[in-house]
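K.L.:
build the 3D model from these lines:
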Amino acid sequence: MLSFLYVIFILSVVAQLFYFYIFSKFTFSKQEVTNIQRLKFSVIICARNEADNLKLHLEKVLTQRYLDFEVIVVNDASSDTTSALLEEYQIRFRHLKIIEIKASEDYSGNKKNAITKGVEAAKYEYLLFTDADCEPASTHWISEMASQFSDRKKIVLGYGAYKKISNSFLNKIIRYETLITAVQYFSYTKMDMPYMGVGRNLAYKKSLFTEVNGLESHANIKSGDDDLFINEVANQKNTTICFTKQSFTISEPNTTFKSWFNQKRRHTTTANYYKPIHKALLGVYYISQLSFWLLTIILLAYALIGQLEIWIVILLMLLRLLIQYIIIGKAAEKLNEKDLIPWFPILDIYLVFIQFIIFIRNLKGKPNAW
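P.N.:
Got it, this is the predicted structure:
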């Protein structure tokens, strides 16, 4: 039994090193500018009862230093003061377009429907998406994302960061999980295997949306307006990434563990609809990560009672941690998450076991609140 556990531990270390090699494709990449033309953009934001967030963030979208763009806010059956607020902004900003979706007995809000309405209303070919609780990290957000389009590249995946909250462990967990997710989808894109993007910072051509009938293929799934769409249409030729700090968006993070936990449950459920190759790669990564930490604890316990040479376990553990610090640490610097680096082992252990709990919970029943 001990020999079996030891072999599995070695295999998990090897698997983790293989994935860190994949992640290095992003870590050691350089951002290239492929387009210096002034493309015309429609920025689309879907909002449902987001008056407070729009008041905080919308003006930073409307005042981007970019020549040709419109901002479309789809008011998705809001019952707060969103409508009145948008009308006030429209007086000041003529390039703001408001799409009103009225609530009814049969309709109380649907983000995929709202996105479709926004795309239909867009007068420009290039679409840029973010959320009502997000703001651009700079006034050059549009121009930075626009710079990555070319004749071949029809999709640009950006980074959606979360606002930093001092002395909050939950905030560190949220940002670490976001960092790891971004490293994965950026790296697979660099490996010509794009599989997802985040709606907080995502751009693609309107014609691409039209070619596949928009979100129709997964309209029955409540989530996935961003990652399932990208999983369907992205390929090795048409997708690229943008990771300059000026291209980031910054979102308001959850402030309670329960709300974040439920959000992660929803995201995990959506991943079940990815293409088989993507599910396999993500699944093996998680299994190897869970096995590494679980078996590290078990084998160290055996070593302490003299049934195993402790230096072998420690050496393999330190090797894996060293590679993690090099690969993920460098990526954290690129994505302006450098303050997380000292916390890597703690965050890694905590996150992997939280993900295991989420997996067990979702086996018992899928979340139905979106």
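K.L.:
from now on I want contacts and neighbour counts done on CA atoms only, so please keep to that.
P.N.:
Fine.
K.L.:
quick one: the closest residue to residue 96 other than its chain neighbours and residue 81, what's the gap?
P.N.:
Spatial nearest neighbour of residue 96, chain neighbours left out: residue 71 (4.9 Å); criterion: CA to CA, 6 or more residues apart in numbering. To residue 81, residue 71 is 19 Å away according to CA to CA, to the nearest Å.
K.L.:
higher neighbour count, those two?
P.N.:
Shown here are residue 71 and residue 81; by other CA atoms under 10 Å, residue 71 has more neighbours (24 against 12).
K.L.:
quick one, what contacts that one?
P.N.:
The neighbourhood of residue 71, defined by CA atoms under 8 Å, 6 or more residues apart in numbering, consists of 42-45, 61-62, 95-97.
K.L.:
to compare against the first, here's another:
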Amino acid sequence: MGFLDFIFYTFIVVVFFQAVFYIFFFGRFAFLKEKGNSSKNIAISVIVCAKNEAENLKTFLPSIIDQDYPNFEIVLINDASNDNTLKVMKRFEKQHQNIKIVDVKSIEAFWGNKKYALTLGIKASTHDYLLFTDADCKPLSKNWIKEMTSYFDNEKTVVLGYGGYSKIKKSFLNKLIRFETLITAVYYFSFAKIGMPYMGVGRNLAYTKKEFFNANGFINHIKVRSGDDDLFINQVANNKNTSICFSKESFTESIPKQTFKEWFKQKRRHVSTAIHYKKQHKILLALIYSLQLLFWLLSIILLVSTYKWLIVCSLFLFRIILQYIILGASSKKLEEKDLLALLPFLEIFLIITQLTIFINNLISKPNYWK
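P.N.:
Reported below is the predicted structural model:
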């Protein structure tokens, strides 16, 4: 068997397994019909951890305060900020009786560790149900709390939501950030639907206080600087206790990074937590990424060499069309349809970026959440 023969047959295997993932894994979310749940009006604590977020709190906290929900408190955690974050919190606290402030002082053992601050906030919260978001994040409707809490029941104690990023016109970086966010959401929603939940995002995530304390909080990964959201969900979520919420009124929206350097630094921190996932999740995620990388590498080699070009072109187009169908349906659900026009370019750029991040993380480890 010659070199190009080997490349060709490997390409066929890669396309086959990618088709399996797209149809039987990601298709579970793409073609899932939204199930309307009735509002339960359970008392809930909204947790917002902020470090040097004075301006963002001024802008986005009113969208939480104005939620159309009968019984909720807002727990604002000031994580040793050195700006006016605490003053802004106190100003809102004077105006609204349902706001509680937890002022976290920096101590050497937990310096720069968001999990320590979150733990103090969770302990100070009044209610048994917890809903998390970030200080630079806003709910896109007044029914955010109502939608997220409607997925709790006697069995479901974890609710995974979607946290997107605001759109910036004529910005390729913005599209790349939103594309990566879309792909991540498709992954964790799809895996949750097949009974293998592995992560959630702290911009829009809910779970019970009982779930938190039964797991001894973040103690199993307290020394890992990041991962207060995905590592905790990776630890506690299972096929029985996890729901997904993707109704448009449940979405939150955050401010995206403005430069590639800032975003790259943020993604390095996020990616560094993946090595702490459960083994089966790491294997599947590594396989999905490897198949993506191999698809483009082998495609380029075979198309440039024109080796069995008719079969190669047919398989190439089949995979691209399948991806457009699955991600098209998913992007429609998550209000990200404008990304489809640049889909192949965004995918290639993201694959290269992720490979670069992986190499950088092998050389040095990112440490702090802020």
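K.L.:
give me the TM-score for these two chains.
P.N.:
Remark: TM-score between the superposed chains equals 0.97 [TM-score structural alignment, normalised by the length of the first structure]; 366 aligned residues with a CA RMSD of 1.2 Å.
K.L.:
most widely separated two among the contacts of residue 71 of the first structure?
P.N.:
Taking CA to CA as the measure, the contacts of residue 71 of the first structure reach their widest spread between 45 and 95, a distance of 13.7 Å.
K.L.:
quick one: which of the two has more around it?
P.N.:
Neighbour count, other CA under 10 Å: between residue 45 of the first structure and residue 95, residue 45 has more, with 26 against 16.
K.L.:
and the aligned partner of residue 221 of the first structure in the second structure, which of the three is it?
P.N.:
Alignment note (TM-score structural alignment): residue 221 of the first structure maps to residue 224 of the second structure. Classification of residue 224 of the second structure by DSSP: H, G, I helix; E, B strand; the rest coil places it in coil.
K.L.:
mind listing what residue 252 of the second structure touches?
P.N.:
By CA under 8 Å, 6+ apart, residue 252 of the second structure lies in contact with 137-140, 144, 162-164, 203-204.
K.L.:
try 10 Å
P.N.:
133-134, 137-141, 144, 161-166, 203-204 (CA atoms under 10 Å, 6 or more residues apart in numbering).
K.L.:
show me what the host helix or strand of residue 268 of the first structure is packed up against.
P.N.:
Assigned by DSSP states H and E, residue 268 of the first structure belongs to helix 257-270. Contact here means 3 or more CA pairs under 10 Å, 6 or more residues apart in numbering; DSSP states H and E; on that basis helix 257-270 of the first structure packs against helix 169-190, helix 227-233, helix 344-364.
K.L.:
following element in sequence after that helix, please.
P.N.:
As assigned by DSSP H and E, the chain's next helix or strand after helix 257-270 of the first structure is helix 276-304.
K.L.:
which strands or helices does that next one pack on?
P.N.:
helix 2-27, helix 310-334, helix 344-364.
K.L.:
against the first structure, where does stretch 81-88 of the second structure fall?
P.N.:
Using TM-score structural alignment, stretch 81-88 of the second structure pairs with 78-85 in the first structure.
K.L.:
may I see the buried residues of that stretch?
P.N.:
In terms of neighbour count (16 or more other CA atoms under 10 Å), stretch 78-85 of the first structure has its buried residues at 78, 82-83.
K.L.:
which residues of the stretch 51-200 of the first structure fall in strands?
P.N.:
Ranges of strands in the stretch 51-200 of the first structure, per DSSP state E, counting those that start in this stretch, are 69-76, 96-101, 126-131, 134-136, 155-157, 160-162.
K.L.:
quick one: closest of these to residue 299 of the first structure.
P.N.:
Closest to residue 299 of the first structure of the strands of the stretch 51-200 of the first structure, according to CA to CA: strand 160-162, at 36.4 Å.
K.L.:
show me how far the closest one is from its chain's centre.
P.N.:
Distance of strand 160-162 of the first structure from the chain centroid (CA atoms, centre = their mean, to the nearest Å) equals 8 Å.
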